[in-house]
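S.K.: here is a sequence together with a model predicted from it:
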Amino acid sequence: MSKVVLITGASRGIGRAEAEKFAREGYQVIANYHNSKERMEQFAQQMTEQGLSVIPMQADVSDEVQVKRMVEEILSQFGHIDVLICNAGIARQSLFTDFTADQWHNMMAVNLDSVFYCCKEALPSMIRRQKGSIITTSSIWGISGASCEVPYSASKAAVIGLTKALAKEVGPSGIRVNCIAPGVIDTEMNGNLTAEVMEELKEETPLCQIGTPQQVADCAFFLAEEGASFLTGQVISPNGGFLI
């Protein structure tokens, strides 16, 4: 029986790369998306044509009811979830004083509440089986903070705190919880940055390159597998040396 991985925010960028990586490694991939139905279905079809299994599943993961419904559907169909990857997230660059309360609540709902809801729903079956791997997604700005990205940095720092605490709580149940905190990655989320800014960021990175979604996906796969069986509560930051 194939291992089952649920990846949130899998329609683009890092999430999509993770979905493809796990599918190619033989996993049954449940690829969550919110609004990008056509994009997600096209991707799933491409994977099917290559003999790989990716099942799109729509849910707004900032909504507790929708997350509960999604996880129940997965468990009903497959019986278990081996790996949960909480990848869904949004970013917004703005002066802190210009950020509205609604924008703040939306940022926290998508970046932090979604992790809480997904972990809460996936954990009971993992605890019963006494095994499982949860991978959360933070950012280098969750470690160091970033000017003009205060709410984003705060939400991602909270993800790190959740990861470390949850790892201690569920470790005795055989469940590992780790966090990936990517550096500057070539994704649509960074599409608002100019070519000049991206070049500057590249020059500030000791490895002299911008990261790729595939490199982050490789990191996620490592954390999910037996090679990382003694790793939990850790923050792994694929950032090319940008932040040390």
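M.R.: Ah, there it is. Residues are numbered from 1 along each chain as shown.
S.K.: contacts and neighbour counts: CA atoms only from here.
M.R.: OK.
S.K.: which other helices and strands contact the helix ranked longest in the chain?
M.R.: In the chain, assigned by DSSP state H, the helix with the most residues is helix 150-170. With contacts defined as 3 or more C-alpha pairs under 8 Å, 6 or more residues apart in numbering; DSSP states H and E, helix 150-170 has these neighbours: helix 101-108, strand 132-137, helix 140-144, strand 175-180.
S.K.: list of residues touching it?
M.R.: 90-92, 96, 104, 107-108, 111-112, 115, 127, 136-139, 141-146, 175-179, 232-235 (C-alpha atoms under 8 Å, 6 or more residues apart in numbering).
S.K.: rerun that using 7 Å as the cut-off
M.R.: Contacts to helix 150-170, defined as C-alpha atoms under 7 Å, 6 or more residues apart in numbering, come from residues 91, 96, 104, 107-108, 111-112, 136, 138-139, 141-143, 145-146, 176-179, 232-234.
S.K.: residues contacting the most centrally placed residue in the chain?
M.R.: Centroid-nearest residue in the chain, with C-alpha atoms, centre = their mean: Asn87, separated by 1.8 Å. Going by C-alpha under 7 Å, 6+ apart, Asn87 touches 7-9, 15, 136-137.
S.K.: what about it, distance to Leu112?
M.R.: Distance, Asn87 to Leu112, by C-alpha to C-alpha, to the nearest Å: 10 Å.
S.K.: do the same with Cys179
M.R.: The separation that Cys179 has from Leu112, given C-alpha to C-alpha, amounts to 13 Å.
S.K.: mind listing the strands for the protein?
M.R.: Applying DSSP state E to the chain gives strands spanning 4-7, 28-33, 54-58, 83-86, 132-137, 175-180, 235-236.
S.K.: can you tell which of the ones you listed is closest to Gln215?
M.R.: Of all those, strand 175-180 sits nearest to Gln215, with 11.4 Å by C-alpha to C-alpha.
S.K.: just the buried ones from the contacts of Asn87?
M.R.: Among the contacts of Asn87, those buried by neighbour count (16 or more other C-alpha atoms under 10 Å) are 7-9, 15, 136-137.
S.K.: included below, for side-by-side comparison, is a second structure:
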Amino acid sequence: MMTEVTRTVIRFTMDDLDEFARASHDWSPLHADAAYAYRTPYGARIVYGVLEQLICLSALPDREGYTLSSVTAEFIHPMFVELDYVIETLSASMQESQFRIYDGERIAVKGRAFFRPGAPIEPNRLDALPNVRQVPVELSAADLHKGRRVNGEYWPVQKSLEAWMERLKLRAKGVGAAQTAALMWQTYLAGMVLPGRHSLCSKLTTHFQEQAVVSDAAIDYDAEVIGYDDRFSKMRARASLQSHGVMVAESELHVFLREPVAEVTVDRLEELLPRSRALMGKVAIVTGASRGFGAAVSLGLALQGATVLTMYHRSEESMMRLAELVPDGCGSIRPYQGDVSDAAWCLKVQKQWDDEYGHPDIVVINAGLPLLSMAMEVQQLERVQQYVSSSFRLASVPLSVWLKPVAAKQGWCVVLSAESVVDAPPDYPHYVAAKSAIEGLAKSAAKQHKGKLLIVRPPRMRTDLSNTPLARHDSILPEHVAVEVIKRIVNTSINDGYEILEDSFRHQ
């Protein structure tokens, strides 16, 4: 047969993610918890890799008289709800198909499926109720040593499994309920068991045994770690699935471990810059203060005696914990929750502060958006524009409200930029454009108001917003950047104008 090519537009919804979580028992928070996902570089819940894989299988030609024998899928870029993607399938024969999911012109998912003559694998009975986890484990890199084993039993929620079978017409593609359950098991293993809470699937391969028989709706699994690559925080595991001692399938999983970023601490800051009273009596405003550089510079300013009015959007628990870290005898952190891109809100809080604090001496413009790669192409242009517009608002509004009063007090305006404005990495045109625009606005405004402006261009920092598997190792701690900024603020010898801080950061 000639190669058959199909292209289909798909769109995932939040209901899809919820229904797939219930079906698969995979409640790993990157997929299922909006609050957790918000604090990651992705900024929102991402689509399950196995769901993407099943959608691709559903897009293949019908295969009457054939059954799935093996399938491999690689997950290259994260996918999100309410965006249009394109599935492309290439089928050269009844025995083999390739599939890809495109986000614009770039490949987000790619894989290959093989089939052999036979009937899709179905369980003989549906009365088993396997004991599955309800809360994911939380393993670290040290736990993922070669030879670590886990085992248990698994089956999706039968009613939900059957709903997905019908919706995706998988039996017509040669994929039975037992095969679908085995594929769903991979996301359960990675997200709930090995490594669990902070997992992100990279590549999944499953081989089904010829004439496999699933006696009832439960399969036993045995999985073993066969390698861990510290360079990329990636685990490899091999697993077998059995039903009453009869082999059903073998699987290999490549899974990134997204270990949490270490929280900012007083000890780390004081190792770099001992506490003092250098900024006693000064009032500082910090936007985006609940994590990363914002948290580090807020705590560092307080350790130098400043009263720090911190602004945050959602992360109340983190912000309150940070405020409690300030030792007695130092300055203080006073949190305010709101949207710094809303000029009316910023003016409202400044009016509240007028009597107690007066006008600020320092303003640190730091609030930012999750940083994911994008391409400069027509299909992604709207997303690029939205990113630039939203980032610009997060900086331009607080600049317009506080730069003039800070300049009037001969104080400092600090704008967090990035070395990317010079390097211009090709996968981040939106980020480069946003930071470049913010720098230009700040320079012009500082000249207008005769203020002192410090533009900070650090390398990638180890924060929640940059905590991707391939980026975390090539990064520096935000405390190092914060301390260099504070040292410069304490030295007030600069004349009116702007200065760029970019060469003094110590790499870890």
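M.R.: Here it is on my side, so go on. In this text, all values refer to a predicted model and were calculated from it rather than measured experimentally.
S.K.: name the element Val9 of the second structure belongs to?
M.R.: Val9 of the second structure belongs to strand 4-11 when assigned by DSSP states H and E.
S.K.: packing partners for that strand?
M.R.: If you count contacts as 3 or more C-alpha pairs under 7 Å, 6 or more residues apart in numbering; DSSP states H and E, strand 4-11 of the second structure packs onto strand 84-93.
S.K.: so which elements touch the strand it packs on?
M.R.: By 3+ C-alpha pairs under 7 Å, 6+ apart, strand 84-93 of the second structure packs against strand 4-11, strand 96-103.
S.K.: looking at the ones you listed, which is buried most?
M.R.: Stretch with highest mean neighbour count among those: strand 96-103 (a mean of 22; mean count of other C-alpha atoms under 10 Å).
S.K.: what packs against that one?
M.R.: strand 84-93, strand 106-117.
S.K.: now mean neighbour count too, for the ones you listed, in TSV please.
M.R.: Shown next, in TSV, are these (neighbours: other C-alpha atoms under 10 Å):
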stretch	mean neighbour count
strand 84-93	19
strand 106-117	19
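S.K.: is it possible to export the ones you listed to JSON lines including distance to Asp339 of the second structure?
M.R.: Putting these into JSON lines (distance: least, C-alpha to C-alpha, whole Å) gives the following:
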{"stretch": "strand 84-93", "distance to Asp339 of the second structure": "29"}
{"stretch": "strand 106-117", "distance to Asp339 of the second structure": "32"}
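S.K.: measure the residue located most distally from the centre of the first structure to Glu204 of the first structure for me?
M.R.: Distance from the C-alpha centroid of the first structure peaks at Thr97, with 28.3 Å (C-alpha atoms, centre = their mean). The spacing between Thr97 of the first structure and Glu204 of the first structure, counted by C-alpha to C-alpha, is 28 Å.
S.K.: next: Glu226 of the first structure.
M.R.: To Glu204 of the first structure, Glu226 of the first structure is 34 Å away according to C-alpha to C-alpha.
S.K.: how far out from the middle of the chain is the longest helix of the first structure?
M.R.: 13 Å (C-alpha atoms, centre = their mean, to the nearest Å).
S.K.: where in the second structure does that helix fall?
M.R.: Per the alignment by TM-score structural alignment, helix 150-170 of the first structure matches residues 429-449 in the second structure.
S.K.: list the residues that contact Glu38 of the first structure.
M.R.: Contacts of Glu38 of the first structure (C-alpha under 7 Å, 6+ apart): none.
S.K.: what do we get in the second structure for it?
M.R.: Glu38 of the first structure maps onto Glu317 in the second structure, by TM-score structural alignment.
S.K.: among the contacts of helix 150-170 of the first structure, which ones are buried?
M.R.: Here, 16+ other C-alpha under 10 Å leaves 104, 107-108, 111-112, 136, 138-139, 141-143, 145, 176-179, 232-234 buried among the contacts of helix 150-170 of the first structure.
S.K.: please pull up the equivalent of Ala306 of the second structure in the first structure.
M.R.: Ala306 of the second structure maps onto Tyr27 in the first structure, by TM-score structural alignment.
S.K.: on that earlier part again, in JSON lines, list the helices and strands packed on strand 84-93 of the second structure along with distance to Gly227 of the second structure.
M.R.: Below are these laid out as JSON lines (distance: least, C-alpha to C-alpha, whole Å):
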{"stretch": "strand 4-11", "distance to Gly227 of the second structure": "35"}
{"stretch": "strand 96-103", "distance to Gly227 of the second structure": "27"}
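S.K.: for Lys159 of the second structure, find the nearest of the ones you listed.
M.R.: Lys159 of the second structure lies closest, by C-alpha to C-alpha, to one member of these: strand 4-11, at 23.3 Å.
S.K.: could you give the angle of that closest one to strand 96-103?
M.R.: Angle between the axes of strand 4-11 of the second structure and strand 96-103 is 40 degrees (criterion: axes from the mean of the first three to the mean of the last three C-alpha atoms, to 10 degrees).
S.K.: where does the helix or strand just after strand 4-11 of the second structure end up in the first structure?
M.R.: Following strand 4-11 of the second structure in sequence order, the next helix or strand is helix 14-24 (DSSP H and E). Aligned by TM-score structural alignment, helix 14-24 of the second structure falls on no residue of the first structure.
S.K.: which neighbouring elements make contact with helix 14-24 of the second structure?
M.R.: Using 3+ C-alpha pairs under 7 Å, 6+ apart, helix 14-24 of the second structure sits against helix 177-188.
S.K.: change it to 8 Å
M.R.: helix 29-32, helix 158-168, helix 177-188.
S.K.: please identify the buried residues of that helix?
M.R.: Going by 16+ other C-alpha under 10 Å, helix 14-24 of the second structure has these buried residues: 14, 17, 20-24.
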